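*Asks:* Sequence unavailable; structure follows:
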């Protein structure tokens, strides 16, 4: 059973319904409780979603009122006429890709059907309900809680996990340690998914800003993680630990302690990889088939790490506050 909690969206929904119903009743509108329904439907998790919902529901309601006038006034206020109207109305909403707006628009349509007389007064009443209902929802959705602190927490955790993963690879290359259970890999997948979802929510809450550095950062880390998953089997299945493994281990030891988002030193570490390649060339050629396979795997690992770094070479970096976190090195890879 989940823990009982009241989130900000729940709180806004309750407050919004109360305000809109109170306003509709204060202005003496018929069906005033429907204003609360319209408010509840317009409160979404992000500002962009809320604007989109209000737009689509307003459009659907206007189309619904026009069709209600044509059908009810032209044919009659009868359940069969209502059914025929909905039979045509739904495909129109599907065609316009606004089918989620059906529920709120039906509220307005049923008001007209219940009244049995499409008058100017009724039209003003329904438009007023929409103004109060949708307007209250939009007004409340102007406020969205600051999620930067949570994004920073995810950022720090990703860096910690990547550091731990590279340290484990380094340990294996130095002494063949196979005690690692790989739990950091599973957690990294979960953290990346949650982080990207939260960062996208932040994008949706800024109506004019299209770029989000946190989303870009987590997307880059996700691409890098795909490389990590791809190269791990090549390293962990080495038939023997050859002399070249120490060179790769030294590189990973350096890189693992310099994973950070405050700057960008990808090119610096790509240059270090070139040095590792040069050192490879100076070492004796393999004398056995197993040694040859091990050297080939290590060299392929180096090439993949070059790609790992290249993915991030153009990223300008993030400078989070990190007030509540332990500081690491100012370098980044």
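*Replies:* Perfect, I can see it now. None of the values given here were measured: they were computed from a predicted structure. Numbers count the residues shown, from 1 in each chain.
*Asks:* rest of the way, CA atoms for contacts and neighbours
*Replies:* Fine.
*Asks:* residue contacts, the closest residue to residue 75 other than its chain neighbours?
*Replies:* Spatial nearest neighbour of residue 75, excluding adjacent residues (CA to CA, 6 or more residues apart in numbering): residue 81 at 7.2 Å. Applying CA atoms under 8 Å, 6 or more residues apart in numbering, we find residue 81 in contact with 71-72, 75.
*Asks:* In the chain, which residue is most central in space?
*Replies:* By CA atoms, centre = their mean, the mean C-alpha position of the chain lies nearest to residue 197, the distance being 2.0 Å.
*Asks:* which stretch of helix or strand covers that one?
*Replies:* When elements are assigned from DSSP states H and E, residue 197 belongs to helix 183-204.
*Asks:* go on, residue 226?
*Replies:* helix 213-236.
*Asks:* Not counting sequence-adjacent ones, nearest residue to residue 140?
*Replies:* Per CA to CA, 6+ apart, closest to residue 140 is residue 12, 6.5 Å.
*Asks:* That neighbour is in what secondary structure piece?
*Replies:* Assigned by DSSP H and E, residue 12 falls in helix 8-26.
*Asks:* tilt between the next helix-or-strand element following that helix and helix 8-26?
*Replies:* Following helix 8-26 in sequence order, the next helix or strand is helix 34-42 (DSSP H and E). Between helix 34-42 and helix 8-26, the angle comes out at 160 degrees (axes from the mean of the first three to the mean of the last three CA atoms, to 10 degrees).
*Asks:* Contacts for helix 34-42 next, please.
*Replies:* For helix 34-42, using CA under 8 Å, 6+ apart, the contacting residues are 13, 16-21, 24, 50, 53-54, 104, 107, 129-130, 132-138.
*Asks:* List the contacts of the residue lying closest to residue 195 once chain neighbours are set aside.
*Replies:* Nearest residue to residue 195 in three dimensions, chain neighbours excluded: residue 154, at 5.9 Å (CA to CA, 6+ apart). Residues in contact with residue 154 (CA under 8 Å, 6+ apart) are 191-192, 195.
*Asks:* what's the distance between residue 154 and residue 74?
*Replies:* Noted for residue 154: a distance of 60 Å to residue 74, by CA to CA, to the nearest Å.
*Asks:* Next: residue 82.
*Replies:* On the measure of CA to CA, residue 82 and residue 74 end up 12 Å apart.
*Asks:* The two: who's more crowded?
*Replies:* The neighbour comparison of residue 82 against residue 74 (other CA atoms under 10 Å) goes to residue 82, with 17 against 11.
*Asks:* and the more buried one, which of the three is it?
*Replies:* helix (DSSP: H, G, I helix; E, B strand; the rest coil).
*Asks:* which residues touch it?
*Replies:* 71-72, 113.
*Asks:* Adding neighbour count, write these out as TSV.
*Replies:* Formatted as TSV, these follow (neighbours: other CA atoms under 10 Å):
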residue	neighbour count
71	17
72	19
113	21
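*Asks:* Turn the residues you listed into JSON lines, including distance to residue 184 and secondary structure.
*Replies:* Listed next are the contacts of residue 82 as JSON lines, based on distance: CA to CA, whole Å; DSSP: H, G, I helix; E, B strand; the rest coil:
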{"residue": "71", "distance to residue 184": "62", "secondary structure": "helix"}
{"residue": "72", "distance to residue 184": "64", "secondary structure": "helix"}
{"residue": "113", "distance to residue 184": "60", "secondary structure": "helix"}
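*Asks:* take the one below as the second:
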């Protein structure tokens, strides 16, 4: 059995919340513990968002409860009326996170048969204690940037292997594409896992907006979709080494140099060189040769787009850095 960091935080916060509420002489101190349990989230930013919306929802709930209880008395019917009004309004104002907690606190008004200042103050103190401890606990989050960089290395290695395997298909008369198919699936899975970590990393930045890893993985995801399309196209190509050797060399060269720091400019220049070679080649002599040449040309244009995606990503990052320095 593995006990995670969030579990430890939740247990500690709930215990402290009950102890603090009890020491202050608050009624229903266990409610502070429940609020703490529900408020410990996976990221710093989500904790503050949840806290803000729960406080707002309690203000709204208190106002609606006051109207309902003063109109219908402290009865189950009044509480039901409160829920009918409170839930849709809270949901419409994007306060869904606070519906359950605020409703539980409102039941204290029903039990005590009053909405005097002391019981309202009691409810807000319970909320502040539970939320406050959960926010303090979530200020500590382990740095997962090392994990993200490790995922980057693994993804780039899989991409290099995929490009190399695609290049080797040009040497085969009847290529087996199972290796490439498997590699495409592996890269897609690695990207999905990486995106989960990248979002969590971004959500843990309170004072800065660092979405680099999200943008990086988005860029790689678009590239992989292109490679996936190119892999399908390779099923229909007759591997004529006279016409295809230059594309093969492009794939191999990219496989050797693909990395986070490579801006793609040199490969883009090589792509233009291959375009020029194709323009100077003798015209196809048969329909089959023409169709094959057209598919190779389509493969080349898709590969060019693959490289342009990285170039645009690098340019966007440079613009972002310049804008940040100017600010």
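*Replies:* That came in fine, so what should we check first? Keep in mind the model is a prediction, meaning the values are calculated, not measured.
*Asks:* what's the TM-score for these two chains?
*Replies:* Once superposed, the chains reach a TM-score of 0.91 (TM-score structural alignment, normalised by the length of structure 2), with 314 aligned residues with a CA RMSD of 1.7 Å.
*Asks:* Tell me the one of the contacts of residue 81 of structure 1 nearest residue 291 of structure 1?
*Replies:* residue 71 (83.1 Å; CA to CA).
*Asks:* what residue of structure 2 takes the place of the closest one?
*Replies:* Here residue 71 of structure 1 is matched to residue 68 in structure 2, going by TM-score structural alignment.
*Asks:* Would you agree that match is in contact with residue 84?
*Replies:* No. Look at residue 68 of structure 2 against residue 84 with CA atoms under 8 Å: they stay out of range, at 10.6 Å.
*Asks:* For residue 61 of structure 1, which non-adjacent residue is closest in space?
*Replies:* That would be residue 105: by CA to CA, 6+ apart, it lies 4.3 Å from residue 61 of structure 1.
*Asks:* That neighbour touches residue 64, doesn't it?
*Replies:* Yes. In this structure residue 105 of structure 1 lies within contact range of residue 64 using CA under 8 Å: 6.3 Å.
*Asks:* For the equivalent of residue 134 of structure 2 over in structure 1, give its distance to residue 97 of structure 1.
*Replies:* In structure 1, residue 134 of structure 2 lines up with residue 137, judged by TM-score structural alignment. From residue 137 of structure 1 across to residue 97 of structure 1, the span is 22 Å (CA to CA).
*Asks:* neighbour count winner among the two?
*Replies:* The residue with more neighbours, out of residue 137 of structure 1 and residue 97, is residue 137; 29 against 11, by other CA under 10 Å.
*Asks:* dump the residue contacts of the more buried one.
*Replies:* Per CA under 8 Å, 6+ apart, neighbours of residue 137 of structure 1: 16, 38-40, 42-43, 50.
*Asks:* same deal with residue 197 of structure 2?
*Replies:* By CA under 8 Å, 6+ apart, residue 197 of structure 2 lies in contact with 144, 148.
*Asks:* How many neighbouring residues does the alignment partner in structure 2 of residue 295 of structure 1 have?
*Replies:* Aligned counterpart of residue 295 of structure 1 in structure 2: residue 293 (TM-score structural alignment). The local packing of residue 293 of structure 2 (other CA under 10 Å) involves 20 other residues.
*Asks:* quick one: residue 293 of structure 2 and residue 31 of structure 2, what's the gap?
*Replies:* 72 Å.
*Asks:* do the same with residue 208 of structure 2
*Replies:* Applying CA to CA to residue 208 of structure 2 and residue 31 of structure 2 gives a distance of 34 Å.
*Asks:* between these two, which one's more packed in?
*Replies:* residue 31 (23 against 9).
*Asks:* what do we get in structure 1 for that one?
*Replies:* By TM-score structural alignment, residue 31 of structure 2 lines up with residue 34.
*Asks:* host element of residue 53 of structure 2?
*Replies:* Using DSSP H and E, residue 53 of structure 2 falls in helix 44-72.
*Asks:* Please apply the same query to residue 136 of structure 1.
*Replies:* Residue-wise, residue 136 of structure 1 maps onto helix 120-140 under DSSP H and E.
*Asks:* how far off helix 8-26 does that helix point, in degrees?
*Replies:* Interaxial angle, helix 120-140 of structure 1 versus helix 8-26 (the same axes, to 10 degrees): 150 degrees.
*Asks:* Helix 120-140 of structure 1: average distance to aligned residues in structure 2?
*Replies:* Helix 120-140 of structure 1, aligned to structure 2 and superposed, deviates on average by 1.1 Å (mean CA distance after the TM-score superposition for structure 1).
*Asks:* Show me which positions of the longest helix anywhere in structure 1 end up buried.
*Replies:* Longest helix of structure 1, by residue count under DSSP state H: helix 148-175. Neighbour counts over helix 148-175 of structure 1 (16 or more other CA atoms under 10 Å) mark 151-152, 154-174 as buried.
*Asks:* same check, this time on stretch 42-49 of structure 2
*Replies:* Quick answer for stretch 42-49 of structure 2 (16+ other CA under 10 Å): 43-48.
*Asks:* Return the residue of structure 1 aligned against residue 79 of structure 2.
*Replies:* So, by TM-score structural alignment, residue 79 of structure 2 is matched to residue 82.
*Asks:* And that match, how far from residue 126 of structure 1?
*Replies:* 18 Å.
*Asks:* mind listing the helices for the stretch 201-327 of structure 2?
*Replies:* Along the stretch 201-327 of structure 2, counting by DSSP state H, counting those that start in this stretch, helices occupy 212-234, 241-257, 265-280, 287-326.
*Asks:* and of those, who's closest to residue 26 of structure 2?
*Replies:* helix 212-234 (44.6 Å).
*Asks:* post-alignment, that closest one versus structure 1, mean distance?
*Replies:* Looks like 1.1 Å for helix 212-234 of structure 2 (mean CA distance after the TM-score superposition for structure 1).
*Asks:* Just give me how far that helix sits from the chain centre.
*Replies:* Here helix 212-234 of structure 2 is found 16 Å from its chain centre; the criterion is CA atoms, centre = their mean, to the nearest Å.
*Asks:* Next: stretch 197-216 of structure 1.
*Replies:* With CA atoms, centre = their mean, you get 8 Å for stretch 197-216 of structure 1.
*Asks:* Mind listing what's buried along it?
*Replies:* Neighbour-count burial for stretch 197-216 of structure 1 [16+ other CA under 10 Å]: 198-205, 214-216.
*Asks:* Including distance to residue 187 of structure 1, could those go into CSV?
*Replies:* What follows is the buried residues of stretch 197-216 of structure 1, written out as CSV (distance: CA to CA, whole Å):
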residue, distance to residue 187 of structure 1
198, 16
199, 18
200, 20
201, 21
202, 22
203, 24
204, 26
205, 27
214, 19
215, 18
216, 20
